[in-house]
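J.: after the sequence you'll find the predicted model.
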Amino acid sequence: MRHSAPHSAAGSEGASDGRWARLAYTQLFRLLLPIMLLRLWWRGRVQPAYRSRWRERFGFISLPTAFRGDSVLWVHAVSVGETQAAEALIRALLAQDAALAIVITTTTPTGAAQVRKLFAADLAAEGRPGRLFHSYAPFDMPGSIKRFIGECRPRALLVMETEVWPNWLAVCQSRAIPAYLINARLSERSARGYRRIQRLAEPAFRAFTHICAQAGADADRLLALGARTEALSVTGSIKFDQSISLDDETLRQLVANEVAAERFTWIAASTHEGEEQLVIDVHARLLQQHPGALLILVPRHPDRFDRVDGLLARSSLSHVRRTQIPDQAGLVRTADVLLVDSMGELLYFYERSDLAFVGGSLVNNGGHNPLEPAALGKAVVMGDSQFNFADICSQLSGAGALLTVDRLSLEATVSSFAQTPGLAREAGEKGRAFVVANRGAIGRVCERILPGLRPPPATITES
């Protein structure tokens, strides 16, 4: 245990309740495992990568020789957004310790692809040395996690944002492996969900060696769920420090050739079911006043590309899919809509747009990251479902860089920016300045976690 003081009867009873809750959770996890595997196989119809590397999800990994010993750090990032946010932190940690090697896990194939894209030169592969190694994250079952940890023997675990797995944390705690929650955010809706399983959630949050929260509201919710006061800091969002690199000049030129600078161009990014039809209808009416306008439509999930293509085919608008170019270069210049059915290219389309609508916000999904378009100097529009980035959206709104709309006012807002392009440029510059002024979270996070990144003791006890 971390503290030597004796437990009170109530404390012992609470710990016992927590163990029973975790045992029940583990049994339920095992019962649901066939359904989870079937879901992976089903999703593999559209993304074949879901059907590969299943052994890794059970903790079977084969690390290169360089990843042996006590110099390994485990960083977990769920998918694309968390991986992007982790990039600057990972590079800072590698720079701090020349002997450090990092095993980075993701849950989704799109996250794996993002790792390959961001860290191509650093990834270890067969016959090639490197300081990074990717694996899919092990299932939260004691056998899987013990197998994974036994292979990589990490000196610490860094979990990005709020991915809390009770068995991961219990096994790390039993082996004296420090666990850190980085860039933690917790909406009120997520907090309500955790409160329903308080006996399971509280020991998990208490097990973190330190939690670096994005904002004060996140910290308050984490404390209410059991996080220890002395192990919690508000460090800001490391997404302000996220690298916005547009270093693929071939792709950059392709987008520039297709999206004419003289056209008013707005992008609807990371959209969900229920949003695409709305923005298609808005754009159809916008074209009556601004015939040259272009909509760049970027669905959030690849398995919905064909469905959105069908919506466009049934509309009055002409459209081109990103995968049709450059085979048929120049098509976008005469199209009303460009459907981006590719991954990892969003920043390049943000750069070429005048106005960015960030999706997941006109449906009750909490919205996606508005900092990327803001950092690129783009005016940002979102619906009022912003709980995933509530603090950041509030600050961007206060800086005059983000406008909140509803389904009725979206059309008028886009039309206003199309009518007066200078307004979009002004709001975009305010957003860019806001992002620059709020950088520095990486340094604050490193101050909290670097003292604990030391090799774990040799003596261990099983959970």
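T.: Structure's in. What do you need?
J.: for the rest of this, base every contact and every neighbour count on C-alpha atoms.
T.: Noted.
J.: the stretch 1-150 of the chain: helices as residue ranges?
T.: Using DSSP state H, counting those that start in this stretch, the helices of the stretch 1-150 of the chain run over 9-43, 54-57, 80-96, 109-118, 142-152.
J.: ok, and here's another one to check against it:
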Amino acid sequence: MIVVYNAVLCIYHLGIRIYAVFNDKASRWVKGRKGLLKQIASEVKQNENIVWVHCASLGEFEQGRPIFEKLKEQDASLKVLITFFSPSGYEVRKNYSGAEYVYYLPPDSRRSAAKFLDIVNPKMAIFVKYEYWHHYLSALSFRSIPSYLVSARFHKKQLFFKAYGGFFRKTLKNHSKIFVQNDKSIELLKSIGIESGVYAGDTRFDRVMESKIKRTEVEGISVFKGENKLLVAGSTWLDDERRIIPYINECNDQVKIIIAPHEIDKGHIRKIQSMLKVKNILYSEIGDVDIQGAKVLIIDNIGLLSAIYQYGDIAYVGGAFKGALHNILEPATFGMPIVIGPEFEKFHEAIELIELGGAFAISDADTFKKRMSFFFSEPFVIKIASEICKTYIKQNAGATEIIIRNLAC
């Protein structure tokens, strides 16, 4: 099976190099790994007290952040080295001040894993939610370096639980402990002979609560909003924008809208603007135009959305028209009723908030219009949903403390 695994990785790397000719994100993925091990070797100091944290992308970084920030708070000598698989995470957090080192993850091969660990020599490794890299996990286990998977969530359809999944089960068993979000994951791990599972919960709840406490002002947003109600449409894709923009083009003058698309390339931004029939401006232009006179503000940079939610009255969170719902906990912590698309069954927080009455699913442009009209005609619904969301966040916090207590520091 290891031959097949290595072959699939080789094909993937070849494919992404070809795709990089046509795609900027793929190009950054490739360029970011050129001479990477040499760069790491030249920058990482020997004999440092390093914790290695690996995140697939930006969402996983935010999920792991409460853990390594707490570790550093407890031990001032600790150095944090973060690796990312995706440019979406690396490009936003490459200058993150809470870590001494931030890199892309070198390709998962036996040679790269050994070289990386020779250089970094971490006291422990933390993998956030996903990312089961066989060679890295095997090398960590061989060197008796503790490795932990945090905020994990398992389901029956994963390869670990298939009859032919022995290779992947072996990879998973290399973890010293696996911190999971629910009891079902514990049961599934036990069904394949893994007794190292620990129920901790989801660190995202801790992160969003901390973000709320430490929130900063976002230039221009208060001026844009004025005395109006504000709908914040975050992490939207074209499928989402096609459903919400008809309402935006028709809604009354007392409602303003911020659209923060997931992809901010110029082509996508132009597409959004072409669908809008009301005055709109880009965030990058706020110093040059009349921001108060615009109805729609389009966020054309990365990293502001979580702070922008503090200004909103209602949130629309994108991704659920393609089964890839983005983070609804960020707006929930600010007490915003949340509207999402119809494909949310893989996201337990969406299911729970819908059942509680803090989130609402729509199926098309018409149901979105009706939902928004109902919100603004019955303000008590917004107030009730707001309290439900804030309570939900508070009741589910605490995973970070459980994980910290169980790490072999």
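T.: Great, that's in hand. The structure presented is a predicted model; accordingly, all values stated were derived computationally and were not measured.
J.: who's in contact with Pro331 of the second structure?
T.: Residues near Pro331 of the second structure by CA atoms under 8 Å, 6 or more residues apart in numbering: 306, 309-310, 315, 337-338.
J.: how much space between the alignment partner in the first structure of His54 of the second structure and Pro302 of the first structure?
T.: By TM-score structural alignment, His54 of the second structure lines up with His76 in the first structure. According to CA to CA, to the nearest Å, His76 of the first structure stands 22 Å off from Pro302 of the first structure.
J.: circling back: out of the helices of the stretch 1-150 of the first structure, nearest to Phe67 of the first structure?
T.: Across those, Phe67 of the first structure has its closest neighbour in helix 142-152 (7.0 Å, CA to CA).
J.: following element in sequence after the closest one, please.
T.: Next along the chain after helix 142-152 of the first structure, taking DSSP states H and E as the criterion, comes strand 157-160.
J.: ok, now which ones touch His134 of the first structure?
T.: By CA under 8 Å, 6+ apart, His134 of the first structure lies in contact with 103-106, 112, 115, 123.
J.: ok, back up a step: more crowded one of His76 and Pro302 of the first structure?
T.: Of the pair His76 of the first structure and Pro302, His76 is the one with more neighbours under other CA atoms under 10 Å, namely 26 against 16.
J.: His134 of the first structure versus that one, what's the distance?
T.: Here His76 of the first structure is placed at a distance of 10 Å from His134 of the first structure (CA to CA).
J.: same question, Val445 of the first structure
T.: 23 Å.
J.: and Glu188 of the first structure, by the same measure?
T.: Glu188 of the first structure sits 32 Å away from His134 of the first structure when distances are taken as CA to CA.
J.: which stretch of helix or strand covers Ile178 of the second structure?
T.: Assigned by DSSP H and E, Ile178 of the second structure belongs to strand 177-180.
J.: what is the helix or strand just after that strand packed up against?
T.: Along the chain past strand 177-180 of the second structure, the next helix or strand (assigned with DSSP H and E) turns out to be helix 183-191. Packed against helix 183-191 of the second structure by the contact rule (3 or more CA pairs under 8 Å, 6 or more residues apart in numbering; DSSP states H and E) you find strand 197-199.
J.: check which residues of whatever helix or strand comes next after the strand it packs on are buried.
T.: Heading C-terminal from strand 197-199 of the second structure, the first helix or strand you meet, by DSSP H and E, is helix 203-213. Buried residues in helix 203-213 of the second structure, defined by neighbour count with 16 or more other CA atoms under 10 Å: 203-209, 211-212.
J.: do stretch 68-86 of the second structure as well
T.: Of the residues in stretch 68-86 of the second structure, those buried by neighbour count under the rule 16+ other CA under 10 Å are 68, 71-72, 78-86.
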